[in-house]
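Asks: Below is the sequence, then the predicted model.
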Amino acid sequence: MAEDLKIIEGSKVEIYLSLIPQIKGLLDGEPDLVANLANVAAALKEQFGWLWVGFYLVKPATAVDGDKELVLGPFQGPVACTRIKKGRGVCGASWQNAATLIVPDVEKFPGHIACSSLSRSEIVVPLIKNNEVVGVLDVDSELPDQFDETDKKFLEEIVAAIKC
């Protein structure tokens, strides 16, 4: 198991190509989901310095209506929203659509949930097991238009390496 993270500089592609094997090393042989999510969030935050990196997991809602909701899981960054309904905000929309969402300007996203007023752009990648979304990776940046198709490609690869 790799426990040291080698932070590199370079192009975004070079950074991901260095980081992904390291993340896979952290995940290799560790069956605990919470530990793995915590290490992935920490590795991404350390390498990129984004405002917020973390996971929300699909769990039964606290209300008696029997619905499910996203519940805050391991993360790095400022205090976050604890529960998100399906379809609400970027995370809820990613869950509902089972698709990665890139939001260049969170102020222009209908129904955006502002957990931090510092957030300017966001990417959310669903964690899928047996064709069902079981959680999402949520990444926020203080910079507008921070995320692109390169981030989408490599973050989806990282999420796919997590055994849910």
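Replies: Nice, I can see it.

Asks: contacts and neighbour counts: CA atoms only from here.
Replies: Fine.

Asks: now the strands for the chain?
Replies: Using DSSP state E, the strands of the chain run over 52-60, 68-76, 83-85, 101-103, 121-129, 132-141.

Asks: residues contacting the closest residue to V125 other than its chain neighbours?
Replies: Of all residues not flanking V125 in the chain, T100 sits nearest, at 4.5 Å (Cα to Cα, 6 or more residues apart in numbering). Residues in contact with T100, defined by Cα atoms under 8 Å, 6 or more residues apart in numbering, are S94, I123, V124, V125, P126, K152.

Asks: Look up the closest residue to the second one, ignoring the ones flanking it.
Replies: If the residues on either side of it in the chain are set aside, I123 comes closest to I102, at 4.5 Å by Cα to Cα, 6+ apart.

Asks: isn't that neighbour right next to F147, touching?
Replies: Yes: with contact defined as Cα atoms under 8 Å, I102 counts as touching F147 (6.5 Å).

Asks: Between these two, point out the one with more neighbours.
Replies: I102 (22 against 19; other Cα atoms under 10 Å).

Asks: Dump the contacts of T100 to a markdown table, plus distance to G25 and neighbour count.
Replies: Converted to a markdown table, the contacts of T100 look like this (distance: Cα to Cα, whole Å; neighbours: other Cα atoms under 10 Å):
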| residue | distance to G25 | neighbour count |
| --- | --- | --- |
| S94 | 27 | 26 |
| I123 | 24 | 25 |
| V124 | 23 | 27 |
| V125 | 21 | 28 |
| P126 | 21 | 30 |
| K152 | 21 | 17 |
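
Asks: Structure two is appended below for comparative analysis:
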Amino acid sequence: MTLQELKPKIKNIIVQSQLTVDERLLKICEILETNINYYNWVGFYFKNGDKDELKLGPYVGEPTDHTIIPFGKGICGQVAVSNQNFVVPDVAAQDNYIACSITVKAEIVIPIFVNGENIGQIDIDSNTPDPFNEADERFLEFVCKEVSKLIS
């Protein structure tokens, strides 16, 4: 399934008001991980209250010990500070990288904004070297914009 073909499916999940926010976020993770072969771990991190840290939300993939990430630490923590997309073609080349699994070769993190404030992010790990391109960035920005409707 192409990224474009996934967009209406994401929109459909967002409007399923009979499900909790976390249930919808998990469905988004599942549909991305299932339909995009190089999305091997898909999850959400959100700002943890008033603390300068991120807390793991719904995800699919290998279990992770990284349930809390301080701002500035790792790729997710850097995005929490920079408010910018971060595409990592080769995690081994990153100094400030938190390894979740030895199989991970690349990562992409896109922030989620509500009323101009970075409230979280989608984090995707890939076991494929350098798989992410501009189409992934634009698609994941779309996903984050849809997710922001759940949080606002």
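Replies: Structure's in. What do you need? The model shown is predicted, which means the values in this text are computed figures rather than measured ones.

Asks: nearest to Q22 of structure 1, of the contacts of T100 of structure 1?
Replies: Ranked by distance to Q22 of structure 1 (Cα to Cα), the contacts of T100 of structure 1 are led by K152 at 18.3 Å.

Asks: Now which residue in structure 2 aligns to the closest one?
Replies: In structure 2, the residue matched to K152 of structure 1 (TM-score structural alignment) is E137.

Asks: Also N130 of structure 1?
Replies: Match for N130 of structure 1 (TM-score structural alignment): N115.

Asks: For K149 of structure 2, see how far away that match is.
Replies: 10 Å (Cα to Cα, to the nearest Å).

Asks: sorry, back to before: overlap in contacts of I102 and F147 of structure 1?
Replies: Common contacts of I102 of structure 1 and F147 (Cα under 8 Å, 6+ apart): S121, E122, I123.

Asks: correct me, but the second one touches V103?
Replies: Read that as E122 of structure 1. Yes: under the criterion of Cα under 8 Å, E122 of structure 1 makes contact with V103 at 5.1 Å.

Asks: Compare the two and say which is more crowded by neighbours.
Replies: Set side by side, E122 of structure 1 and V103 show more neighbours around E122, with 27 against 22, by other Cα under 10 Å.

Asks: Show me what E53 of structure 2 lines up with in structure 1.
Replies: For E53 of structure 2, the aligned position in structure 1 is E69, judged by TM-score structural alignment.

Asks: could you list every residue that touches its match?
Replies: Applying Cα under 8 Å, 6+ apart to E69 of structure 1 gives the contacts L57, V58, K59, P60, A61, R83, I84, K85, K86.

Asks: and the last one, what pairs with it in structure 2?
Replies: With TM-score structural alignment as the matching criterion, the partner of K86 of structure 1 in structure 2 is F71.

Asks: Give me the neighbour count for the spatially closest residue to that match that is not a sequence neighbour.
Replies: Closest residue to F71 of structure 2 apart from its sequence neighbours, by Cα to Cα, 6+ apart: G77 at 4.2 Å. Neighbourhood size, G77 of structure 2 [other Cα under 10 Å]: 23.

Asks: May I have the residues that are in contact with G77 of structure 2?
Replies: G77 of structure 2 is in contact with E53, L54, I69, P70, F71, counting by Cα under 8 Å, 6+ apart.

Asks: K9 of structure 2: how many residues sit nearby?
Replies: 12.

Asks: Okay, helices next: where are they in structure 1?
Replies: Using DSSP state H, the helices of structure 1 run over residues 12-27, 33-48, 89-97, 149-161.

Asks: Tell me which of these sits most buried.
Replies: helix 89-97 (a mean of 23; mean count of other Cα atoms under 10 Å).

Asks: how big is the offset of it relative to structure 2?
Replies: For helix 89-97 of structure 1, the mean distance to aligned residues of structure 2 following superposition is 0.8 Å (mean Cα distance after the TM-score superposition for structure 1).

Asks: Okay, angle between that helix and strand 132-141 too, please.
Replies: Helix 89-97 of structure 1 runs at 160 degrees relative to strand 132-141, counting by axes from the mean of the first three to the mean of the last three Cα atoms, to 10 degrees.
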